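1. got a predicted model here, sequence first, then my questions.
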Amino acid sequence: MQAIVVFHDKGAGFWPWLFGRRGFRHCFLALNDGRAWMVVDPRSNGTEILAEVAADYDLTAFYRLQGFTVMEAEVRAAAGRFPVWFFTCVEAVKRALGLRGWWIWTPYQLFRCLEKAHGK
């Protein structure tokens, strides 16, 4: 399954605006199951899940044209349980990707982790 993680500043709450790195105050995930892109956007007022567009649409280019940072990601099977942690946009994306790492709790740290995984 193809996955991309999108980072941006729009819709971020008070604390991310105060302490977050510019351009990396919020993140969400888009998954391509071969039929459509599904967007999972965890927000403070609830998680939005949408079947966005057809699978062959270049969603990465669409988000980059809007000025967002986009990283490809690998979806892994999660082995075992995840530790109890604050539910944030980062934690939701990590769990959907099967990514572990208690030290990853900001969108920028998640970006750096994905960047390192892709050898960039």
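-> Cool, got the structure. Numbers count the residues shown, from 1 in each chain.
2. from here on, just use CA atoms for contacts and neighbour counts.
-> OK.
3. just checking, what packs against the lengthiest helix in the chain?
-> When the chain is scanned for its longest helix (criterion: DSSP state H), the result is helix 107-117. Counting contacts by 3 or more CA pairs under 8 Å, 6 or more residues apart in numbering; DSSP states H and E, helix 107-117 is packed against strand 69-74, helix 89-97.
4. most tightly surrounded among the ones you listed?
-> helix 89-97 (a mean of 20; mean count of other CA atoms under 10 Å).
5. below is an additional structure, to be compared with the one above:
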Amino acid sequence: MTGPAHRRAARSVGQQAFIVFGGQADQPWLRLLRPGFRHCFAALADEAGWTVLDPLTGRLVVARLDLPPGFDLPAFYRRAGLTVLGPYAPTEPRPQWLPPLAPFSCVALCRAVLGGGAPFALTPFGLFRALQAGLPAAS
């Protein structure tokens, strides 16, 4: 295997990605988006536990959660009223000839977590629909 150690480690631990959608809007313009789908973030599960990647306006929050072994984080988010899709197995990135033209957003982060197989989307609801329609969940 080639590449940085963290990439090799991510492949070896069998990460599973969950994409979480919610209706909270930290900026007024986000209220133009569909209620319930104004923001999205990723939760990654591996053998050591849970890591959450949440792109807020002006800041990326990366948190390793201190939870008991076997804690069902997706079920917790669902009970909190959020919509959760997954698990997905992150894939290798797709080669690109040009840099992406879309701005960094919560959708861009979630697509990057999913890897090269992630569907194109610009809004959280667009990503939700595209994931429901096509990306197979991990077993």
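-> Cool, got the structure. Because the structure is predicted, anything quoted here is derived from the model rather than measured.
6. circling back to that earlier point, how much does the longest helix of the first structure stray from the second structure?
-> Compared with the second structure after fitting, helix 107-117 of the first structure deviates on average by 0.8 Å (mean CA distance after the TM-score superposition for the first structure).
7. can you find the partner of residue 44 of the first structure in the second structure?
-> Counting by TM-score structural alignment, residue 44 of the first structure corresponds to residue 57 in the second structure.
8. actually, residue 96 of the first structure.
-> So, by TM-score structural alignment, residue 96 of the first structure is matched to residue 113.
9. contacting residues for its match?
-> Contacts for residue 113 of the second structure (CA atoms under 8 Å, 6 or more residues apart in numbering) come out as 17, 42, 90.
10. how many other residues sit next to the last one?
-> Using other CA atoms under 10 Å, residue 90 of the second structure has 23 other residues around it.
11. what does it align to in the first structure?
-> Residue 90 of the second structure maps onto residue 75 in the first structure, by TM-score structural alignment.
12. which ones are touching its match?
-> 1-3, 96-98 are the contacts of residue 75 of the first structure under CA under 8 Å, 6+ apart.
13. next one: residue 23 of the second structure
-> By CA under 8 Å, 6+ apart, the neighbours of residue 23 of the second structure are 34-39, 82.
14. center of the second structure - which residue?
-> Per CA atoms, centre = their mean, the C-alpha nearest to the average position across the second structure is that of residue 42, at 2.9 Å.
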